[in-house]
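A.B. asks: Just need the structure, nothing else, for what follows:
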Amino acid sequence: MSFQHWMVSPACASGMMEAGGRCSQPNLRPVVHMPQVTVYTVPNCLDCAAVKRLLEQAGIPYREVDISQIPGSREALALLSGVRSVPQVYVGDRFIGQVFEVRHLIHTGKLQEMLAKADAEEQTGPNGHPSGP
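C.D. replies: As a prediction, the model looks like this:
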């Protein structure tokens, strides 16, 4: 299995730019479609490297967002998760934890169960019927 890692540039995906090319509203919402796992990181972070390694060893694809160049990102994440430090790992828009929690979820199979359930829900609509056109 090959792993895909996406680095999000500091530019806002929504195009909301200020003079000088800075984001006026950082886009910190995790991607809902594959990969369902989003890891918020900063460079030279040992715990960030550890959580990415855990996901890779488990064969779980993820999207990496480097928040070091996104003004206000730590504060925004703290509001979402209640945690100021990184890494922060999300499945969809649900904060699932940091290294310790992710390690536990992988070793118990619970993270894989969460992802399988999210995949099944994505395949069907909220009423259990197939989604799509």
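
A.B. asks: can we go C-alpha only for contacts and neighbour counts from here?
C.D. replies: Fine.

A.B. asks: Count the residues that sit near V91.
C.D. replies: Using other CA atoms under 10 Å, V91 has 21 other residues around it.

A.B. asks: give the contact list for it.
C.D. replies: Residues in contact with V91 (CA atoms under 8 Å, 6 or more residues apart in numbering) are 30, 36-38, 114-115.

A.B. asks: what helix or strand is the residue lying closest to V83 once chain neighbours are set aside on?
C.D. replies: Excluding the flanking residues, the one nearest V83 by CA to CA, 6 or more residues apart in numbering is L77, at 7.2 Å. Here L77 sits within helix 73-81, counting by DSSP states H and E.

A.B. asks: Let's see this one next, to set against the first:
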Amino acid sequence: MKPVDVYTQPFCGFCTAAIRLLATKGAPVTEIDLGRHPDRRAEMKQRANGAHTTPQIFVGDHHVGGCDDLYALERTGKLDALLDG
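C.D. replies: Next up is the predicted model:
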């Protein structure tokens, strides 16, 4: 299964929902908390082509986008294939 990076911030319900869905899939998630590591925000924005909201989700090198994008992949049955890639 591909590793997943999720950029989050404290008290973000969308971040929590994204992490929860990935956990149900057994995905190896690395959470990058921008509240604790604000210096990594520039890294996130660069990887996400300027996106600045959280969460920003990456499966391997593939930028998924935010929580809504992740759940859209799940609804269409494409998330498992992306994770297993």
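
A.B. asks: Can you pull the TM-score for these?
C.D. replies: The TM-score (TM-score structural alignment, normalised by the length of structure 2) is 0.81; 84 aligned residues with a CA RMSD of 1.8 Å.

A.B. asks: quick one: what's aligned to K45 of structure 2 in structure 1?
C.D. replies: Under the alignment (TM-score structural alignment), K45 of structure 2 pairs with A78 in structure 1.

A.B. asks: Three-state assignment for the closest residue to that match other than its chain neighbours, please.
C.D. replies: Closest residue in space to A78 of structure 1, ignoring its immediate chain neighbours: R84 at 4.9 Å, by CA to CA, 6+ apart. Here R84 of structure 1 is coil, with the state taken from DSSP: H, G, I helix; E, B strand; the rest coil.

A.B. asks: pretty sure the match of K45 of structure 2 is in contact with V86, am I right?
C.D. replies: No. The pair A78 of structure 1 / V86 is not scored as a contact, 10.0 Å apart, by CA atoms under 8 Å.

A.B. asks: Name the residue in those two with the higher neighbour count.
C.D. replies: Taking other CA under 10 Å, A78 of structure 1 and V86 do not tie; V86 has more neighbours (20 against 13).

A.B. asks: Trace that one over to structure 2, please.
C.D. replies: Aligned counterpart of V86 of structure 1 in structure 2: T54 (TM-score structural alignment).

A.B. asks: can you tell me which residues contact its match?
C.D. replies: 7-9, 12, 14-15, 66.

A.B. asks: make it 10 Å
C.D. replies: Contact analysis of T54 of structure 2 by CA atoms under 10 Å, 6 or more residues apart in numbering lists 6-10, 12-15, 33-34, 41, 44, 65-67.

A.B. asks: ok, the residues you listed vs R75 of structure 2, which is closest?
C.D. replies: C67 (12.3 Å; CA to CA).

A.B. asks: what does the closest one align to in structure 1?
C.D. replies: Match for C67 of structure 2 (TM-score structural alignment): V99.

A.B. asks: Same check on C12 of structure 2?
C.D. replies: Looks like C12 of structure 2 aligns to C45 there (TM-score structural alignment).

A.B. asks: Look at its match and say how many residues are nearby.
C.D. replies: 11.
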